[in-house]
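S.K.: Structural data only, the sequence is not supplied:
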C-alpha cells in the first residue's frame, strides 16, 4: 500500500511539473510576440505571476531581453528586472544585473533621467561583487566607459579604453581593437585634436583592410571623410571616397556627393565637382534641386563660363518663383533663399572682371538684402563675409565709396 501511495505521489508531482512546464512554454511564446506596452502583455504577465518563482524569473528575464524597444519599452523592461531581483538567486541576479546594465546604457542614449549615473554605479557593483568571463568583463568596462563619456568624465573614460585596447591587442582580437581605436579617436575629435583623431582612424582603417572587416569599413570611412573635409584636406577626401563605389556610399553617407563636389571645387577641378552635383540632382525629386542648380552654376563660374552658369541659375530661379507662387496661395511670405548669395555675388564679380558693370550691379542688388541679415551659422557667415568683400570691391571700383 505504501508503494502505491508513493507511486501516486510521484505521478501527481510529475503531472503537475509537466503542466507547469507546458504553461511556462506557452506563456514564453505568447510574450515573445506580444508588444511589451500592450494590455495583452500585462494580462499575460498576470498569468506569469501565478507560476513558481523560478519560472517567473525566467520568463521576465526573456521579456526584458527583447530588442528594438523604444524608451517606454526600455523603462518597462528595466522595472520588470528590478522587481524580479529580490526573488532571484545569486546566479540569476548576476544575469539580471548584466541585462540591467545594458538597459541603462540604452536609456542613457535617450537621455532618460539619471540612467548614466545609475549605470556607472551598477558597473562598479558588478566589478566588485561578481566574477565574469573575460568577454563579459570587457563588455561591462566598455559600457562603463560609454556612460562616463556621456557624463563628461573623460579623465575616467579614456584610461578604460586604453586598458581595453592593450588587453585586446594581447588577445589579438582585431574587431575589438578597431572598436577601441574608434572610441579613442572620437574622444580626440571631441577635444578638437583633429590630427590625432585622423591618425587613429587611419590606423583603424588599415586594420579593417588587413582583417577583411567590411562591416566596419563604412563606419571608418565616414568619420575619416568628415574629418578630412573639416580640416581642409581635400585631396584626402577625394582619395578615401574613391576607396568605395560612390553610389553605394550614398546609402550610409548621404552627403558624400556634396562633400566631394565642394572638395573638387577647392582643388580647382570644377568638371569633377559638376559630375558629383549632377549625380546628386538625379536623386532629388522635381522641385527640390534649387540649391544643387546654384552649386552647378558655381562650377561654371569657376571656369568663367557665364552662359552655362546662367542656364542653371535660371533653373534655380524658376524653381524659387514656383515655390513663391505656391506659398502665396497659402498667404505665406517668402524671400530669396540664402544659398543664392554666394553664387550671384560670384557671378557679379565675374561680370565686373569682364567690365559688364550693368549686369554686375543687378546681381549685387538682387542679393544685397541677404548680406544684411543676422547670421550665426559659421559656414553661412563665411559666405556672407565673402559676398560683402566682393560687393565692397565692386563699390570701390564703381566709385561708390560711401557704400563701400
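M.R.: Received the coordinates, thanks. Please read these numbers as outputs of a predicted model, since none were measured by experiment.
S.K.: Every contact and neighbour count from this point should use C-alpha atoms.
M.R.: Will do.
S.K.: Quick one: list the elements packing against the longest helix along the chain.
M.R.: Longest among the helix segments of the chain by residue count, using DSSP state H, is helix 2-32. Other helices and strands packing on helix 2-32, by 3 or more Cα pairs under 8 Å, 6 or more residues apart in numbering; DSSP states H and E, are helix 39-48, helix 53-64.
S.K.: Adding distance to residue 337 and mean neighbour count, write those out as TSV.
M.R.: Shown next, in TSV, are the helices and strands packed on helix 2-32 (distance: least, Cα to Cα, whole Å; neighbours: other Cα atoms under 10 Å):
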stretch	distance to residue 337	mean neighbour count
helix 39-48	50	14
helix 53-64	49	19
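S.K.: Put this next to the previous one:
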C-alpha cells in the first residue's frame, strides 16, 4: 500500500492484484472489513487497467467471493453465471466444476434442492469425465447429503456406494447414510455401516455407539439398544473423569439428546419408569440448552414434550409445567425463525428466477447485436453484385423469424394440447428435446405410466435429467411433476365428462397415479375442488338442461 502511489502501469496493476488477493484471503479467515477493502482495490483495477482473459477471470472470481460476504445475490450470482459460461466456452472443466458447486451451494442455502441437485450432478459427471478426484469427492459428498435432505434416500445411497473408502467414512456423510438406510427400512445395513466405521478408527466412538443404540431403539429392541447406549455413556463418563484434573470441561455432546429421550420413551412404554427417568434426566441439560439450528430445536421440542408428559404421569407436576414452558419458548423461537427464513428464501428464489430471465434476455440481445454487426460489416464490403444475395438472406431470416414467432406462441399453449405443425430447422437442443418429450408424454400417453419419472423419461429420450428439466422449465415455465400431473388431470376430467357415473376409486389408476391421495391432491390444485365435488358439478350441469326441458 505504501508502494502503490509511487508505481504506475504494469507494476501498479500487479500490486493491486496482490492487494485484492490478500484481502480475499483475509476475508476467508474472518477478518472484519477485509471484503470492503478488497472491493475498493477491484474498483480501482477495473477503472484504470485492462486485463488479459486469465486476469479477468481471476479478478471476477475474487470479486464474486467478496460480494458473497455482503449477501446480495443480485451482485454476485450474475458474475458466477457469466464465469460458468466463459469457462465452458474455454473448456476449463475444473473451473466449470468450481462455479457449479458455488452456485449449487447458494441454492442449498435457500433450501432450493430442485435447482441445487442438478448442478451437483453435473459437477460429479464432469469429475468422472475428466478424472478430477477432488471435484468428485466434494460433489459426491454434497449429493449424498442433500439427496438425503430432499428425501431421495435410494439415490443418496447409490452415490455413497460409488465413492471410494476415504469418502465413505467421511464424518459429514455419516448421519445421511444411516438416515437413508433407516428411512428405507434397512436397519441391518445401517448397523453394518456403523460397525465398519467403528472398526476403521476414523469416527467418534461415543457418537457411533449412540447411533447404533438409536437404530435398535427405533425397532423397540430394548436389550441391544441398552448395550450400545451404556457403552456410550460409560465412554463419556471416563472422558469427563480423565479431563477433570486438567482444568478442562467436557460438555455433554448434543447427539445424546435424540438417542436418550427415544430410549427413555421406550422404557416408559414398557413400564420401566425409574430407568426412563434416569435417561430423561441425563439429557435434561441438553433439552434446556440454547441452540441455534432448526434441527436442534426440533429435537428439543420433541424431547421436552415427551419428558413433560412423563412427569405429568408420574405426578411431577411442577417439573412438567417447567418443561412445557421451556418447550413453548423453544417452539416460538423455532416458528419465528422458520417463518422469517422461509419468507427470505422465497423472496431470494424469486429474485434468482428474475435474474435467470434477465441473463437469458441479455444473451439474446448480445447474440442479436453480434449478428447485426456482422451484417453491417458484410454490407459495407460486398459489391453491388452481392445485393441480391443480401436481400435473399434478409427474406430468409425474416421468414425464419416468423416461424420462431409461431413456435413461441405454440410453446405458450403446450398445456392446452396444441402441437406444432412442423419442427423448425433452427430449433436449439432444448426446443427439440422439449417437443420430443411432449410427443412421448402426451401423444404416446406416457403420462398413464404410474412409474414415470424425469429420470426414466430422460433415458427414453437418450438425454440426462438436467437437460430435460431445463427444457421443460424453459418452455412451460413449470417443473416436470406439475407438467406431468396436468396431463393426468386433463385425462381424468375427460373420463369424468365422458362417463359421469365412473367409479372414483378406479380413476387414479386409469390416469397414471399410484395412489389415490396423490391424485386427489393434484386434482384440487388444478380445479380447487375434490374429484367427487367436480363429479357432482358435472352431474348438475348435465341434469339441469333435462329438468328445464321437462318443465317447459
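M.R.: Nice, I can see it. Computed from a predicted structure; not experimentally measured.
S.K.: Serialize the helices and strands packed on helix 2-32 of the first structure to CSV and add fields for distance to residue 129 of the first structure.
M.R.: CSV is the format used below for those (distance: least, Cα to Cα, whole Å):
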stretch, distance to residue 129 of the first structure
helix 39-48, 30
helix 53-64, 21
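S.K.: In this structure residue 319 of the first structure contacts residue 290, no?
M.R.: Yes. The criterion here is Cα atoms under 8 Å, and residue 319 of the first structure meets it with residue 290 at 6.2 Å.
S.K.: The two: which has the busier surroundings?
M.R.: residue 290 (22 against 19; other Cα atoms under 10 Å).
S.K.: Relative to residue 280 of the first structure, how far out is that one?
M.R.: Counting by Cα to Cα, to the nearest Å, the separation of residue 290 of the first structure from residue 280 of the first structure is 12 Å.
S.K.: next one: residue 90 of the first structure
M.R.: For residue 90 of the first structure, the distance to residue 280 of the first structure - Cα to Cα - is 58 Å.
S.K.: So which of those two has more stuff around it?
M.R.: residue 280 (19 against 11).
S.K.: In stretch 480-499 of the second structure, which residues are buried?
M.R.: Applying a neighbour-count criterion of 16 or more other Cα atoms under 10 Å, one finds 480, 483-493, 495-497 buried in stretch 480-499 of the second structure.
S.K.: nope, stretch 271-291 of the first structure is what I was after
M.R.: 271-278, 280-281, 289-291.
S.K.: Which ones among these lie within helices?
M.R.: Members of these lying in helices (criterion: DSSP H): 271-278, 280-281, 290-291.
S.K.: From these, pick the one nearest residue 245 of the first structure.
M.R.: In terms of Cα to Cα, no member of those lies closer to residue 245 of the first structure than residue 276, at 13.0 Å.
S.K.: Under the alignment, what does that closest one map to in the second structure?
M.R.: When the second structure is aligned by TM-score structural alignment, residue 276 of the first structure is paired with residue 193.
S.K.: Check the burial of the closest residue to that match other than its chain neighbours by counting its neighbours.
M.R.: Excluding the flanking residues, the one nearest residue 193 of the second structure by Cα to Cα, 6 or more residues apart in numbering is residue 178, at 7.6 Å. The tally of other residues near residue 178 of the second structure (other Cα under 10 Å) stands at 22.
S.K.: got the contact list for residue 178 of the second structure?
M.R.: Contact analysis of residue 178 of the second structure by Cα atoms under 8 Å, 6 or more residues apart in numbering lists 190, 193-194.
S.K.: try it again with 10 Å
M.R.: Each residue near residue 178 of the second structure by Cα atoms under 10 Å, 6 or more residues apart in numbering is listed here: 157, 186-187, 189-194, 211-212, 215.
S.K.: got these as CSV, with distance to residue 286 of the second structure columns?
M.R.: Converted to CSV, those look like this (distance: Cα to Cα, whole Å):
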residue, distance to residue 286 of the second structure
157, 31
186, 29
187, 27
189, 29
190, 26
191, 26
192, 29
193, 27
194, 24
211, 17
212, 20
215, 21
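S.K.: Specify which member of those is nearest to residue 128 of the second structure.
M.R.: For those, the nearest to residue 128 of the second structure is residue 157 (17.9 Å; Cα to Cα).
S.K.: which one in the first structure is aligned with the closest one?
M.R.: With TM-score structural alignment as the criterion, residue 157 of the second structure lines up with residue 238 in the first structure.
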